[in-house]
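coords please:
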Amino acid sequence: GEYMAVESFNSFIFKSEDDNVKNCFKDVQQQHRQNINNLASYIQDIGGQPQENLGMKGKMAEIKLNMKLGAKVDAARIIEKAIEGETKGVNMAEKVLRGNLDDKSRDIAGEILKNDRNSIEKLKELM
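Okay, the predicted model is just below:
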């Protein structure tokens, strides 16, 4: 999900013309990159190998997003799509937190959830 978020924000940044909106999108994207680093580091620390790509599902979501946005789109529509994506991220993090996790995994998922909620608030301020 974090890689999907980074790719989605690449599209949002590219399609945005307002510098304030672009900067907010860049901040949110940077937070997702930090989440990726934290997750990858933890996975390696416990002896795993992190997946470092979008995968087929992510590629399909990226194509679908670009089709929905179209060639020319206004800032409000882009912000709306960004909020929609972040909300999906919050829902996924909440599902993960309801699962059977060790304390460290729960802390990491909780931190990502907090970051995503903060990102939604930042994006709403753009409306």
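
only C-alpha atoms from now on, for both contacts and neighbour counts.
Will do.

quick check: the spatially most distant residue from the centre of the chain vs residue 33, distance?
Residue farthest from the centre of the chain, counting by Cα atoms, centre = their mean, is residue 47 at 25.1 Å. Note on residue 47: its distance to residue 33, by Cα to Cα, to the nearest Å, is 21 Å.

I'd like the next helix or strand past the helix or strand containing residue 60.
For residue 60, the host element (DSSP states H and E) is helix 55-69. Once helix 55-69 ends, the next helix or strand along the chain (criterion: DSSP H and E) is helix 75-98.

and that next one with helix 55-69, angle?
150 degrees (axes from the mean of the first three to the mean of the last three Cα atoms, to 10 degrees).

how about this one, so we can line them up?
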Amino acid sequence: MQNEKDIVIKELNAFLQGQYMGIRAYEHLIAKLEDPEIKKEFQSMQQDHRLHAAMVSERIQTLGGMPVNNEGLTGKIQGFISQMMMPESTENIIKMAIKGEDLYGIQLSEEIVKGDLDPESKNMVESIIDTDRRHLDYLKNLVH
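This next block holds a predicted model:
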């Protein structure tokens, strides 16, 4: 049976893969954007995901684990599919970012928080999800 620390490390690594998915998704979205102001905001959101990935990696190391360094096979497949379906218009690019932040950044991440995280890890993940919520609000305001 796994001890509690191993379970926390496993869940944090799953969360970390999601951060890498976000970084990669924003790379593709940024490449398609033409509006310089929106591109700048997307770059800022991508930087948040990079910072969060570094924070989660450090937490995993502090717990004695080995952090993953990519989005994993499922994330790569999802990224490939997303690239194939990449929209052209700025509005549709924003809508794609909304879907990614909402489904992957918030909803799936909240499932991890419900798990067996220690208090420090849970607080860190909740703080990251709060940032994702601010991203989502900003993106929704762009469309409306």
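
so what's residue 119 of structure 1 up against?
28, 86 (Cα atoms under 8 Å, 6 or more residues apart in numbering).

map it across to structure 2 for me.
The pairwise alignment with structure 2 assigns residue 119 of structure 1 to residue 135, based on TM-score structural alignment.

likewise residue 57 of structure 1?
Using TM-score structural alignment, the equivalent of residue 57 of structure 1 in structure 2 is residue 74.

what of residue 25 of structure 1?
By TM-score structural alignment, residue 25 of structure 1 lines up with residue 42.

okay, now residue 69 of structure 2: neighbour count?
12 (other Cα atoms under 10 Å).

what about it, distance to residue 53 of structure 2?
Residue 69 of structure 2 is 9 Å from residue 53 of structure 2, by Cα to Cα.

overlap of the contact sets of those two?
By Cα under 8 Å, 6+ apart, the residues touching both residue 69 of structure 2 and residue 53 are residue 20.

contacts only, for the equivalent of residue 43 of structure 1 over in structure 2.
With TM-score structural alignment defining the correspondence, residue 43 of structure 1 maps onto residue 60 in structure 2. Counting by Cα under 8 Å, 6+ apart, residue 60 of structure 2 makes contact with 9, 12-13, 66-67.

how much space separates residue 8 of structure 1 from residue 110 of structure 1?
Residue 8 of structure 1 is 22 Å from residue 110 of structure 1, by Cα to Cα.

who has more neighbours out of the two?
More neighbours surround residue 8 than the other of residue 8 of structure 1 and residue 110, with 23 against 16 (other Cα under 10 Å).

any idea what residue 90 of structure 1 aligns with in structure 2?
Per TM-score structural alignment, residue 90 of structure 1 is aligned with residue 106.

number of residues surrounding that match?
When neighbours are counted by other Cα under 10 Å, residue 106 of structure 2 comes out with 20.

how about residue 4 of structure 1, nearest residue that isn't a chain neighbour?
residue 58 (5.7 Å; Cα to Cα, 6 or more residues apart in numbering).
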